[in-house]
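Peer 1: how would this look folded up:
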Amino acid sequence: MTRVRHNDYGVLRPPATGSWRPALTVSVVIPAYNCAEALERTVGALARQTYPAELVEVVVADDGSEPPVDVPGARVVRVAEGWGRGAARQTGQLAATGEVIHWLDSDMLLAEDHLEAHMRWHHLIDYAVVIGDTRFVDAPGEEGVQSEYTRKTLESTRRLKDAGVSAYLLHTGASTSVRADLLRAAGGVDTGLNMAEDTELGYRLAQAGAVFIPDAEARAWHVGPSTVMLREREVHRHNWSYLGDLIPDLRWLRNHPRRHWLVPYLRVVVVAAAYEETRASVDSALAGTLTDAAVTLVGPWGKLTGERRSNLDDPLLDLRLLHNLYAHEPRVTFAESAPATAAPAPFQLHLPTGWVLGADTLAKLTTRADKNLLGLMCVALAEGPDGVVTARLERTAAFARAALFEGGADDLVDEMFGSEWVSGNEYGFAVAKDAEPLTGDPAKWRALAGRRLGEIQTLRAEVERLQGEVERLSAAEPPPAEDDAHGPFRSLIRHLRSAG
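Peer 2: Sure thing, here's the model as predicted:
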């Protein structure tokens, strides 16, 4: 299986439609709600596909239609729990039996080789997410146009080859396909979402190692405008209320300086050891300028039972103290072993116990990794008897993709994403005893900055008033005499003007 670097799928050479022999089965999953006429048209188009009929099943997830959906050529499953597009898509994919899941909206018309165009990519690699070329039309038979967002994104990224880690933003449920195993590894569809579920799923597929491939030959037509086309501002207002919690990549939705977010941007892994050293490491991770960082504290927490013990001579005292300290901190999670992945968080930092982070360490590391699309940053901290003491920043998507192949994970990550060694001093790492104390109150400094801004605005208003006064006096006749009482006033205005 070919290894794709970042999202540059140009190394793949799919066969021309009609010139190859398919083998994979595909389940076309269509969520439906009170759309019988459009649904019959869409399912009818599937019956005319060039992809072998014996390899195709059509699953319609009926989201409470009245009367219930009954469409020839499809297996209908009723949504039993929840409602909306997320619940319908998840119900449909759980009922599907195909090796590939092909999402399709109920109001789509497909070119006869649409499925075949999708499926040729899935025969090349196991981690493709194929995006159909969807055009919007007012009536069947029209050529239609792409959405403006899709058109601009494809033009600016060489059809997503240069999109890097943001390629998932073009993922849509209108006509996309993915291997069933990859979909389920990513966690399936969030049943609680009835809008933007496709964007959120795209993000999690990216963290699972997916490559996003827009295929111009997978032609499809959406009858009627999308909801975004009709009510864009309202759609964004609705979706952005919760996408900030679910997609940490959308940094501009996380502009609050202190609040807690459901999915962290970065998870720091610390192994519990001596109380003071471990506390220093954990606290430094929670006190940085990257406020949506979380900590996984690894230790044998199951040994902490409630039987009578000596409070001060407990052999597990340090472990117990750490549990006491962070039991109610929402950004700290206790784990028995180091997690294999930080998913759905995009980054994970393994921090040696007793080492602490500077205020900007996490922000600087992730900025560097994003700038160069790195999958791994190894931070050299010190040289000890067992070798170099190292902190590791790992990109979730890079290590998930590397896990699809045989070989050393670090080497595979370097090949497909890139890796880099840096110095701990350069990024603000220090041992606990040499670190600056975690003092200071950001709120206090913001309040002070606010007061200073208010003072500046007051002074600017006074300058504007004085400038208006001098302009009024300058227009007055006769010209002022040398001993004019306003002379000092005019000098002040000239001074203020020259000072900006």
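Peer 1: when you work out contacts or count neighbours from here on, use the C-alpha atoms and nothing else.
Peer 2: Noted.
Peer 1: gap between the two ends of stretch 395-411?
Peer 2: End-to-end span of stretch 395-411 (CA to CA, to the nearest Å): 14 Å.
Peer 1: so what touches it?
Peer 2: 127, 206-210, 341-348, 374-376, 412-413, 416-417 (CA atoms under 8 Å, 6 or more residues apart in numbering).
Peer 1: gap between it and the chain center?
Peer 2: Relative to the mean C-alpha coordinate of its chain, stretch 395-411 is positioned 19 Å out (CA atoms, centre = their mean, to the nearest Å).
Peer 1: buried residues in that stretch?
Peer 2: 395-404, 409-410 (16 or more other CA atoms under 10 Å).
Peer 1: looking at the contacts of stretch 395-411, which are in helices?
Peer 2: Judged by DSSP state H, those include 206-207, 412-413, 416 as members of helices.
Peer 1: which of the residues you listed tops the neighbour count?
Peer 2: The residue in those with the most neighbours, by other CA atoms under 10 Å, is Ala206 (28 neighbours).
Peer 1: hang on, that one packs against Tyr168?
Peer 2: Yes: applying CA atoms under 8 Å, one finds Ala206 in contact with Tyr168, separated by 6.3 Å.
Peer 1: between the ones in helices among the contacts of stretch 395-411, which is nearest Ser106?
Peer 2: Ala206 (25.4 Å; CA to CA).
Peer 1: after the helix or strand where Ala380 lies, next one along is what?
Peer 2: Assessed by DSSP states H and E, Ala380 sits inside strand 376-384. Under the assignment DSSP H and E, the closest C-terminal helix or strand after strand 376-384 is strand 387-395.
Peer 1: now do the buried residues in that following strand.
Peer 2: 390-395.
Peer 1: where is the longest helix in the protein?
Peer 2: Longest helix in the chain, counting by DSSP H: helix 442-475.
Peer 1: give me the helices and strands touching that helix, please.
Peer 2: Applying 3 or more CA pairs under 8 Å, 6 or more residues apart in numbering; DSSP states H and E, one finds that helix 442-475 contacts helix 487-498.
Peer 1: quick one more, to check against the first:
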Amino acid sequence: MTGRLPDGRWLLPDGRCVLPGNRWDLAPRDVDPPTVSVVVPFYEQQPQLELVLAALSVQTHPATRLQVVVADDGSSVPPDVGALEGTVVVRQEDRGFRAAAARNLGARAADGSVLCFLDADTVPEPTYVDRAVRLSAGAADVVAVGRRRHADLAGWSPSRLLEWFDGGAAPTELTEPRWLRDAYRESDDLLHADHRSYRHVISAVLTCERDFFWAVGGFDEGFVGYGGEDWEFAARAWERGGVLAHVAEAVAWHDGPDWAERSTSDRVGKNAEALALASRITDPAARRHGIRFALPDVRVVVDTDGHSAATLLVTVGAVLRDLDATIHLVGENAGALRASWGDADPRIVLGTPGTGARSRIVVHIRRPITAEPGALGDRVAELDDHRAGRLDVVAGDDVIVEIRSVRADARAQRHAAALACDAATLAEELFPVLRRDVATTALELLDEEPRLDW
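Peer 2: Next up is the predicted model:
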């Protein structure tokens, strides 16, 4: 049985649900435990790894449905995983800090339907796996982040750790990052996530279904050095239709303080992370220095039929004034009209976006328009604010500007066939559709030749 349920969920043939919006709270919890692969990236951390493996040996998740994959990032001595049943070790060469590549290496060796990423210095409580994977067991596309707490575990043995879990003396607890706690509280554990919530996803306690992980493309192996790959993955997962969730009851303990609490500040390292992210994440906060990057936030398709060179110039100019965008001119006369400008703007190209073209938003402009400064940016912001799938600007019965969320379309396209549903219709069912009259938007149809002189 498949189809739409009264609360907006869609039931897949395998019994899981496709959720509307970011409604992880609608995911069923009373489901059979999935097969899980815990992927642990490792480098020269044998004592800490032994604590993690001891903790994994006492998980409440059924042992017969739990695999552990240790992905070694080129340690001089291979990790010793002891006798923990079902543990696989995979290794890559030491070519610098390559946690993203190590996690992907581990994921390729995974058998489980759900991937549970856990750092080698982050010790899960006995209920961690069971709680962390529950959302992914019942719903598609979920990217869940557990709660990472901090403790001083230096010198601890596996036996002492297990005594703690059995009610014995606890370690000294260290400060938990307040900014992250506040973000989870203010977003209701990411229930009200938006396109900037990637900042609240941590790969040390990250869980998602294996198929969705690879549909997103895994971690970007171009990251070499500490940090950034989790934010980039989360931003891309959101773009591809992911449901972000914080599972506060899934607790794992990081051995040592949070980066911000450490005694030394690596500003050069943090700047390297920011530089790596700016070209990959279209958040305006990452792009506040005025540099244009190859990956645009918005792709704009402009139909050139009915345009003169002047109306097309005004239309395109209105877009580029407002948006971090690449413009695609589509129409038989597109090349000739653009050639008359004599410009060399690399943000403007001829032809429709290719299948590999990425962006967070797609805008289709069907008629010549002009706009007050900020008007198109305001419409994109409105789409974001309402977590909508589409916003149509209309003149009478005609849609003159269509603004679409790539996230909404990606989720619908991924599941439409299994649900025997048209993808466009499914997107409208899963995400709100907004409709605005052109007269209320500070946009205006260009019905006559504009003045270009000065």
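Peer 1: got a TM-score for the pair?
Peer 2: Taking TM-score structural alignment, normalised by the length of structure 2 as the basis, the two superposed chains have a TM-score of 0.79; 410 aligned residues with a CA RMSD of 3.3 Å.
Peer 1: how about the buried residues of stretch 395-411 of structure 1, which pair is most distant?
Peer 2: Arg395 and Leu404 (15.1 Å).
Peer 1: picking up where we left off before, compute the inter-axis angle for the strand holding Ala380 of structure 1 and strand 387-395.
Peer 2: Per axes from the mean of the first three to the mean of the last three CA atoms, to 10 degrees, the angle that strand 376-384 of structure 1 makes with strand 387-395 is 160 degrees.
Peer 1: which residues are contacting stretch 277-291 of structure 1?
Peer 2: By CA under 8 Å, 6+ apart, the surrounding residues in contact with stretch 277-291 of structure 1 are 257-258, 268, 270-272, 293-295, 322, 331, 351, 353-363, 432, 438.
Peer 1: stretch 66-84 of structure 2 too?
Peer 2: Residues contacting stretch 66-84 of structure 2 (CA under 8 Å, 6+ apart): 35-44, 46, 50, 53, 57, 86-95, 97-99, 102-103, 105-106, 109-112.
Peer 1: now restrict the residues you listed to buried residues only.
Peer 2: Buried subset of the contacts of stretch 66-84 of structure 2 (neighbour count, 16+ other CA under 10 Å): 35-44, 46, 50, 53, 57, 87-91, 97-99, 102-103, 105-106, 109-112.
Peer 1: the equivalent of Leu154 of structure 1 over in structure 2: how many residues sit nearby?
Peer 2: Using TM-score structural alignment to pair residues, one finds that Leu154 of structure 1 aligns to Tyr184 in structure 2. When neighbours are defined as other CA under 10 Å, Tyr184 of structure 2 has 22 of them.
Peer 1: could you do Glu426 of structure 1 as well?
Peer 2: Going by other CA under 10 Å, the residues that sit close to Glu426 of structure 1 add up to 10.
Peer 1: again, but for Ser175 of structure 1
Peer 2: When neighbours are counted by other CA under 10 Å, Ser175 of structure 1 comes out with 28.
Peer 1: and Ser279 of structure 2, by the same measure?
Peer 2: Neighbours around Ser279 of structure 2, by other CA under 10 Å: 17.
Peer 1: what's the answer for Glu277 of structure 1, then?
Peer 2: 17.
Peer 1: give the contact list for the aligned residue in structure 1 for Arg91 of structure 2.
Peer 2: Counting by TM-score structural alignment, Arg91 of structure 2 lines up with Arg78 in structure 1. Taking CA under 8 Å, 6+ apart, we find Arg78 of structure 1 in contact with 61-64, 91.
Peer 1: closest to Leu492 of structure 1 out of those residues?
Peer 2: Using CA to CA, these come closest to Leu492 of structure 1 at Asp63, 74.0 Å.
Peer 1: that closest one matches what in structure 2?
Peer 2: In structure 2, Asp63 of structure 1 lands on Asp73 (TM-score structural alignment).
Peer 1: where in structure 2 does the biggest strand by length in structure 1 fall?
Peer 2: In terms of residue count, the longest strand belonging to structure 1 (DSSP state E) is strand 211-223. Using TM-score structural alignment, strand 211-223 of structure 1 corresponds to residues 243-255 of structure 2.
Peer 1: mean deviation of the matching stretch from structure 1?
Peer 2: Following superposition, stretch 243-255 of structure 2 is found to deviate from structure 1 by 1.6 Å on average (mean CA distance after the TM-score superposition for structure 1).
Peer 1: gap between the counterpart of Arg287 of structure 2 in structure 1 and Leu243 of structure 1?
Peer 2: Aligned counterpart of Arg287 of structure 2 in structure 1: Arg254 (TM-score structural alignment). According to CA to CA, Arg254 of structure 1 and Leu243 of structure 1 sit 10 Å apart.
Peer 1: which parts of structure 1 are helices?
Peer 2: So, for structure 1 - with DSSP H - the helices run 36-46, 85-95, 114-122, 148-156, 180-185, 197-207, 227-246, 275-286, 317-326, 361-371, 396-402, 409-416, 442-475, 487-498.
Peer 1: now the ones you listed as TSV including distance to Pro72 of structure 1?
Peer 2: Shown next, in TSV, are the helices of structure 1 (distance: least, CA to CA, whole Å):
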stretch	distance to Pro72 of structure 1
helix 36-46	8
helix 85-95	17
helix 114-122	19
helix 148-156	33
helix 180-185	25
helix 197-207	27
helix 227-246	28
helix 275-286	57
helix 317-326	58
helix 361-371	49
helix 396-402	39
helix 409-416	45
helix 442-475	63
helix 487-498	80
